[in-house]
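Sequence plus predicted model, see below.
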Amino acid sequence: MSTVLILLGVIALIVILFISIFNRFAKNRNQVKDAWSNIDVALKRRYDLIPNLVETVKGYAKHEKSTLEAVINARNAAMAVPTGDINGQIKAENQLQQSLRSIFALGEAYPDLKANVNYLDLQEKLNLIEENLERSRRYYNGSVRENNTYGESIPGVLIAGMAKYQHFDYFETEEASRENVKVDFS
């Protein structure tokens, strides 16, 4: 009789442990998705500002058509990433960030543009959005770190497949976008 009770106790303990691990996977996954939703809101606000920024710059830098087209193409590519494809969105956002840096470099080359009130207003709004994105990115990356660490360590790794574990990429700035943008007017 005591052997049966011990066996039932061990089985109950294993079931409780399994439920606890499974619930932790669900919590981590939902925390990453919640963190991404904060980023997604800021990205949509940035997408809305980009056409106004391009139109403002277009009036001053007519021969910079390729730079402006690159910004619009990067914006459209980022907006075209399917909802829920966080890793794909991160890659598209890094491309957009790089093209936005080049458009602000144009402001340095055109003093009239740099003095334009609309341009300055759009630049300020975009800077506020970028600051919000940076805060959201830190929260998201912390959530991703917790999720990925749990899914790749014991005991999580033992039931990761059954718990529908999903690995998420960090949302970091690409190395190329950390370099200064080179603008050549020759």
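That came through, no problem. Residues are numbered from 1 along each chain as shown.

Please make it C-alpha for all contacts and neighbour counts, starting now.
OK.

show me where this structure has helices.
For the chain, helices defined by DSSP state H occupy the ranges 2-60, 65-80, 86-109, 111-115, 117-151, 156-159, 175-178.

With distance to residue 166 added, can I get these in JSON lines?
Converted to JSON lines, those look like this (distance: least, CA to CA, whole Å):
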{"stretch": "helix 2-60", "distance to residue 166": "7"}
{"stretch": "helix 65-80", "distance to residue 166": "22"}
{"stretch": "helix 86-109", "distance to residue 166": "11"}
{"stretch": "helix 111-115", "distance to residue 166": "45"}
{"stretch": "helix 117-151", "distance to residue 166": "8"}
{"stretch": "helix 156-159", "distance to residue 166": "11"}
{"stretch": "helix 175-178", "distance to residue 166": "25"}
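
Dump those into TSV; add mean neighbour count as well.
Compiled in TSV, the helices of the chain are given as follows (neighbours: other CA atoms under 10 Å):
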stretch	mean neighbour count
helix 2-60	15
helix 65-80	17
helix 86-109	18
helix 111-115	14
helix 117-151	18
helix 156-159	17
helix 175-178	12
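
Quick one: closest of those to residue 167.
Closest approach to residue 167 among these (CA to CA): helix 117-151, 5.8 Å.

quick check, distance from that closest one to the centre of its chain.
The gap between the average C-alpha position of helix 117-151 and the chain average comes to 8 Å, counting by CA atoms, centre = their mean, to the nearest Å.

any idea of the angle it forms with helix 86-109?
If you take axes from the mean of the first three to the mean of the last three CA atoms, to 10 degrees, helix 117-151 sits at 150 degrees to helix 86-109.

list the helices and strands helix 117-151 packs on?
Of the remaining helices and strands, those touching helix 117-151 by 3 or more CA pairs under 8 Å, 6 or more residues apart in numbering; DSSP states H and E are helix 2-60, helix 156-159.

Out of these, which gets nearest to residue 143?
Taking CA to CA as the criterion, helix 2-60 is the member of these that comes nearest to residue 143, at 5.2 Å.

Got another one to weigh against that:
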Amino acid sequence: MTTWIVGAVVVVLVLVAVTLVGAYNRLVRLDQKAQEAWSGITVQLERRYDLIPNLVNTVKGYATHEREVLERVTAARANALDARDQGVEHAAKAEHQFQTALKSLFAVSESYPQLRANESFRKLHDELVDTEDRISASRRFYNGVVRDFNTRRTTFPTNVFANAWRFGQNREFFDVAESRATQISEPRAVEF
């Protein structure tokens, strides 16, 4: 009888150990996946930030008296570059400001038909639209991973041990006011 009790206790302990190891490993995998997803976002943001100086220079050649808008875009770009390393919340706020400044730049471009007809401007615009789509896809992927991580971290029995395993806080979602590529105005054909 005692061997049966000892056997049952051993089985229970093994099951508890397997459950704990499995829960820990799932949290580690999700945490790593979230870090990888955030890296994907920063790569796409960097790609977009690299396009902006060329875009500003192209617009500057046509819209010289729109200096304030160009300076705002340049300052918002610099702020967004700095904010990437300060966490998701700071990056999201800086992205919102950057997107607002970028929209104003494209609004200005509407007043300059020669600019809209410029091959360089059109190419930069197309690259920016493509990059915006990639950022949106990366953001959706990241937020999905964060949702899975936060759900796993807060559900029983993982939530009991998550703090002890240093998974004590939920990850932040990367929520930015949507700047879908469709919101960036398309250059219109210029009539000659």
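Structure received. Given the structure is predicted, the values throughout are model-derived calculations rather than measurements.

Give me the range in structure 2 that stretch 102-109 of structure 1 lines up against.
With TM-score structural alignment applied, stretch 102-109 of structure 1 matches the range 104-111 in structure 2.

hmm, who's touching the matching stretch?
Outside of stretch 104-111 of structure 2, the residues that reach it under the criterion CA atoms under 8 Å, 6 or more residues apart in numbering are 59, 63, 66, 69-70, 73, 115-116, 184-185, 187.

change it to 7 Å
With CA atoms under 7 Å, 6 or more residues apart in numbering as the contact definition, stretch 104-111 of structure 2 has outside contacts at 69-70, 115-116, 184-185.

Can you tell me which of those is closest to residue 136 of structure 2?
residue 184 (13.4 Å).

how close does the closest one sit to residue 95 of structure 2?
Per CA to CA, to the nearest Å, residue 184 of structure 2 is found 15 Å from residue 95 of structure 2.

And residue 28 of structure 2, by the same measure?
With distances taken as CA to CA, residue 28 of structure 2 is found 28 Å from residue 95 of structure 2.

swap in residue 160 of structure 2?
Distance, residue 160 of structure 2 to residue 95 of structure 2, by CA to CA: 35 Å.

cool, residue 164 of structure 2 as well?
Summarising the geometry, the distance separating residue 164 of structure 2 from residue 95 of structure 2, computed by CA to CA, is 34 Å.

just residue 81 of structure 2 next, same as before
Separation of residue 81 of structure 2 from residue 95 of structure 2 (CA to CA) stands at 9 Å.

Of all the helices and strands packed on helix 117-151 of structure 1, which one is nearest residue 132 of structure 1?
Residue 132 of structure 1 lies closest to helix 2-60 among those, at 7.0 Å (CA to CA).

same for that closest one, what does it pack against?
Secondary structure elements in contact with helix 2-60 of structure 1, counted by 3 or more CA pairs under 7 Å, 6 or more residues apart in numbering; DSSP states H and E, are helix 117-151.

Now the helix it packs on on structure 2. Mean distance?
After superposition onto structure 2, the average distance of helix 117-151 of structure 1 to its aligned residues comes to 1.2 Å, using mean CA distance after the TM-score superposition for structure 1.

Find me the equivalent region of stretch 119-139 of structure 1 in structure 2.
Using TM-score structural alignment, the residues of structure 2 aligned to stretch 119-139 of structure 1 are 121-141.

One more: stretch 9-24 of structure 1?
Counting by TM-score structural alignment, stretch 9-24 of structure 1 sits on residues 11-26 of structure 2.

how big's the offset between the matching stretch and structure 1?
On superposition with structure 1, the mean distance recorded for stretch 11-26 of structure 2 (mean CA distance after the TM-score superposition for structure 1) is 1.3 Å.

just stretch 31-51 of structure 2 next, same as before
Averaged over the aligned pairs, stretch 31-51 of structure 2 sits 1.2 Å from structure 1 after superposition, using mean CA distance after the TM-score superposition for structure 1.

And for that stretch, what's in contact with it?
Counting by CA under 7 Å, 6+ apart, 77, 124, 128, 131, 134-135, 138-139, 141-142, 145-146, 149 sit against stretch 31-51 of structure 2.

now with 6 Å?
135, 138, 142, 145 (CA atoms under 6 Å, 6 or more residues apart in numbering).

now for residue 36 of structure 1: what does it line up with in structure 2?
Aligned partner of residue 36 of structure 1 by TM-score structural alignment: residue 38.

likewise residue 65 of structure 1?
Alignment note: residue 65 of structure 1 maps to residue 67 in structure 2; criterion TM-score structural alignment.

and the gap between residue 39 of structure 1 and residue 121 of structure 1?
Distance from residue 39 of structure 1 to residue 121 of structure 1, counting by CA to CA: 22 Å.

ugh, wrong one, I meant residue 71 of structure 1
Residue 71 of structure 1 is 18 Å from residue 121 of structure 1, where distance means CA to CA.
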